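1. Structure of the sequence below:
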Amino acid sequence: MEKPWKCGDCGKGFDYPSQLEIHRRTHTGERPFICSKCEKGFTHLSSLQAHQRTHSGERPFTCSVCGKRFTQSSNLLRHQRVHTGERPFACSECGNAFTQLSNLLQHQRVHTDERPFKCLDCGKCYKSSRELSCHQRVHTNERPFRCSHCGSGFRRSSQLTEHQRIHTGERPFRCSECGKRFTQSSKLWRHQRIHSDMRAFKCCDCKESFKSSNDLLKHQRVHTGERLFTCSECGKRFTRSFTLLRHQRLHAGGKLFICSECGKDSLGHSPCCNSSGFAQEEKLFT
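-> The predicted structure is shown next:
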């Protein structure tokens, strides 16, 4: 059945004029419901009421698996997919799956490059109203989410939640394969690629594939010759930070052991390539 109330901006249809009025706020940027604590605006009264719990600290909805508490029941339902691994919303273009429909819709703009939400201050455009709202705090320098432990301020409540785990040591996201735990679900998701053969990130120069975008970026320096990490002592440059740190130990007086089997070097005494140990040849940086 056709929905009679149409949006003049995007053509989306609605059953009632009140729904259309609320929807139009996504295009106009109107946020009539204002928080009395931080003056943040919302398009829905229910969103304001949920937001106000960030100030009061009230989190009435508790996860039965890990005990994490939420300000809204919908947030709890989404969170529970972290434990079940359920990602019911799949992209028809690339197969990436998401726990929320809104995340899928936002992701699909990666393929279309649609950016319908524009900042009135600088003209920068975004793929979601949430991204626009967070960006606007760059202009206002608003950091409404404060850590009760150290006072650090954050532009997003999710950033505060992740930061607080530094103080609590909480790592609620556990890999079902190896038991390793993480502070963020995104880090768990990236880690799980270690256990699978999926290599979604391909080098356009040599077609080699990698499990993460970070690994691909490191690899691409082989082709570009880029060496981002410079030794402050001697000026020698390296493609990776850990190689620089390893090199800097030589300046601190570390010993370098050369393997007689393969020619590799090490700052420790551990054997390599299944040999009985590092060769007698030993160098001391001077």
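2. Please count neighbours and contacts with C-alpha atoms only from this point.
-> Fine.
3. which secondary structure element contains residue 67?
-> For residue 67, there is no host helix or strand (DSSP states H and E).
4. again, but for residue 22
-> helix 17-28.
5. For that helix, name the packing helices and strands.
-> On a contact count with 3 or more CA pairs under 8 Å, 6 or more residues apart in numbering; DSSP states H and E, helix 17-28 meets strand 5-6.
6. what comes into contact with stretch 2-19?
-> 20, 24, 27 (CA atoms under 8 Å, 6 or more residues apart in numbering).
7. likewise stretch 108-118?
-> 27, 91, 93, 124, 125, 126, 127, 128, 129, 132.
8. For the third one, grab the count of nearby residues.
-> Okay, so that is residue 93. A count of neighbours around residue 93, defined by other CA atoms under 10 Å, yields 8.
9. One more, so I can put them side by side:
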Amino acid sequence: MREAEPSCSSSLPHVTREADGDHCGGPQADDLLAPLSDGDDTTSPEDEGSDCNQDSDSSKKKTGKHFTCSVCDKRFSCTSKLAQHMKIHTGEKPFSCSNCGKSFITKSAVRSHMRTHTGEKPFSCSHCGKSFTTKSALRSHVRTHTGEKPFSCSDCGKRFALKSHVQNHMTIHTGEKPFSCSDCGKRFTQMSSMQKHMRIHTGEKPYGCSDCGKRFTQKSSMDKHMTMHTGEKPYSCSDCGKRFTLKSNMQSHMRTHAGEKPFRCSDCGKCFTHKSNMQSHMRTHAGEKPFSCSDCGKSFTHKSNMQSHMRTHAGEKPFSCSECGKRFLLKQSMLSHMRTHTGEKPFSCSDCGKCFTLKSRMQSHRRTHTGEKPFSCSECGKRFLHKRSILSHMRTHKREKPLSCSNCGDTFSSQSTLHEHMQSH
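-> The predicted model follows:
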């Protein structure tokens, strides 16, 4: 008669054993894998314990999952694994870092965390030699070499290298925004986005430049800043060879060759090469002006416009012409001015071939071919080719005459009438 085999079940709360089976021993809870974002372990080879105990006959390895969590119904093959899982529900974190006091569910997780203090990176990529703190981070990195994307969206089939990425992607289909800011209530799809947003309220800038000490809210902003010191431009356009500091800038530039405008305004259908341009354009429909001047309170649709305006208070003109030294408020104004020295006229009319120094002048000129008059008077409805023309016209309704003759003092509403008058002198 076969002797009853000893059970590994300890007196655990919330344990349901669904069927009798072979005993299940295995590693202690503190040696099991810590849950990570893409489902891999964080243990190093020396941390890995044996699997659940087998019968003396190694061919009789049990694969059943007989132990069920009564809270979430997840099933486990061993009580030790169930015991570790239960800590997620109880919030128990018995292992703490001796350096900073941060607590963890498993001993292996605290060991992985300790490497952030020691700088140890024991796992290295066999392809490029890059080293990592955790085995899971190495596995994720290796997929950049192999192109492996093991996680797929159940709705659209799009594949991802990381489980966390597919989970974030799924919110596009569900519209779910489970993370909310405790200060203003704004909701986010991803916890990382919410955490970045929270720094607006706290003023926290955890990333500092090692060269000049300037601090940043986001790592990506610091990385971008660092290239100012190094002058590095690792990304080049395959069409024209132009080089870029950031991959995203290179990708945006590539669209100018392809003519691609993937970002479309949902209100008017206008398409844009860059997402940021589309978002800025959307504010014109909403009337939103989120950027305000701290000196006079004037509000602006774009941050760059507010920053340019702020210089009018400071009298700052940071951009200077390398030829004549003339200084400008705006970089674009300086670049346009530089063309007066070079004679460059990069903007040409597609109808008649006439070339212009400024894109805005070329666009105004094209209206003479199309007959378009986009500017209309709100008082009488009269339409105009140019914005300056409607501004002059509006003065006839308001009876404004801001332009005066330097000879006799007579005042006029438009530059053209003043010019005609000046000829009489």
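10. Now the TM-score, please.
-> Comparison of the two superposed chains (TM-score structural alignment, normalised by the length of the first structure) gives a TM-score of 0.63, and 271 aligned residues with a CA RMSD of 5.2 Å.
11. Of the contacts of stretch 108-118 of the first structure, which belong to strands?
-> 125, 126 (DSSP state E).
12. Check the contacts of stretch 108-118 of the first structure for burial and list the buried ones.
-> Buried residues within these, counting neighbours by 16 or more other CA atoms under 10 Å: 125, 126, 127, 128, 129, 132.
13. for the host helix or strand of residue 417 of the second structure, packing partners?
-> Using DSSP H and E, residue 417 of the second structure sits in helix 415-424. Judged by 3+ CA pairs under 8 Å, 6+ apart, helix 415-424 of the second structure is in contact with strand 403-404.
14. what range in the first structure does the strand it packs on sit on?
-> Using TM-score structural alignment, strand 403-404 of the second structure lines up with nothing in the first structure.
15. next structured bit after that strand?
-> Next along the chain from strand 403-404 of the second structure, counting by DSSP H and E, comes strand 411-412.
16. what's the spacing between the equivalent of residue 21 of the first structure over in the second structure and residue 117 of the second structure?
-> Matched by TM-score structural alignment, residue 21 of the first structure corresponds to residue 111 in the second structure. Distance of residue 111 of the second structure to residue 117 of the second structure, given as CA to CA, to the nearest Å: 10 Å.
17. At which residues are the helices of the first structure located?
-> 17-28, 45-56, 73-84, 101-112, 129-140, 157-168, 185-191, 213-224, 241-251 (DSSP state H).
18. Tell me which of those lies nearest to residue 231 of the first structure.
-> helix 241-251 (6.6 Å; CA to CA).
19. packing partners for that closest one?
-> strand 229-230.
20. distance from the strand it packs on to the second structure after superposition?
-> When the second structure is superposed, strand 229-230 of the first structure averages 3.5 Å from its matched positions, counting by mean CA distance after the TM-score superposition for the first structure.
21. count of residues packed around the match of residue 21 of the first structure?
-> 19.
22. how many other residues sit next to the nearest residue to residue 269 of the first structure once chain neighbours are set aside?
-> Among residues not flanking residue 269 of the first structure along the chain, residue 278 sits closest, at 6.8 Å (CA to CA, 6 or more residues apart in numbering). For residue 278 of the first structure, the neighbour count with other CA under 10 Å is 23.
23. do residue 81 of the second structure as well
-> Residue 81 of the second structure has 21 neighbouring residues, counting by other CA under 10 Å.
24. From the chain's centroid, how far away is stretch 418-425 of the second structure?
-> Remark: stretch 418-425 of the second structure is offset 57 Å from the chain centroid, using CA atoms, centre = their mean, to the nearest Å.
25. brain fart, stretch 27-40 of the first structure
-> Going by CA atoms, centre = their mean, where stretch 27-40 of the first structure is centred and where its chain is centred differ by 26 Å.
26. Tell me which residues of it come out buried.
-> Residues of stretch 27-40 of the first structure classed as buried: 29, 31, 33, 40 (neighbour count, 16+ other CA under 10 Å).
27. how close does the aligned residue in the second structure for the third one get to residue 136 of the second structure?
-> The alignment partner of residue 33 of the first structure in the second structure, by TM-score structural alignment, is residue 123. Plainly put, residue 123 of the second structure is 9 Å away from residue 136 of the second structure if you go by CA to CA.
28. same check, this time on residue 148 of the second structure
-> Taking CA to CA, one finds residue 148 of the second structure at 15 Å from residue 136 of the second structure.
29. So which of these two has more stuff around it?
-> Between residue 148 of the second structure and residue 136, counted using other CA under 10 Å, the more crowded position is residue 136 (20 against 14).
30. Quick one: map that one onto the first structure.
-> Counting by TM-score structural alignment, residue 136 of the second structure lines up with residue 46 in the first structure.
31. what do we get in the first structure for residue 306 of the second structure?
-> Using TM-score structural alignment, the partner of residue 306 of the second structure in the first structure is residue 216.
32. wait, what's in contact with its match?
-> Here residue 216 of the first structure is in contact with 201, 202, 203, 209, 210 (CA under 8 Å, 6+ apart).
33. farthest-separated two in the residues you listed?
-> Every pair of the contacts of residue 216 of the first structure checked by CA to CA; the farthest is 203 and 210, at 8.1 Å.
34. Looking only at neighbour counts, state which of those two leads.
-> For residue 203 of the first structure versus residue 210, neighbours defined as other CA under 10 Å are more numerous around residue 210 (19 against 15).
35. got the contact list for the more buried one?
-> By CA under 8 Å, 6+ apart, residue 210 of the first structure lies in contact with 199, 200, 201, 202, 216.
36. Only the buried subset of the residues you listed, as a PyMOL command please.
-> A single PyMOL command selects the buried members of the contacts of residue 210 of the first structure (16+ other CA under 10 Å):
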select buried, resi 201+216
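37. Out of the contacts of residue 210 of the first structure, which are shared with the second structure?
-> On the basis of both residues aligned by TM-score structural alignment, their matches' CA atoms under 8 Å, what survives of the contacts of residue 210 of the first structure in the second structure is 199, 200, 201, 202, 216.
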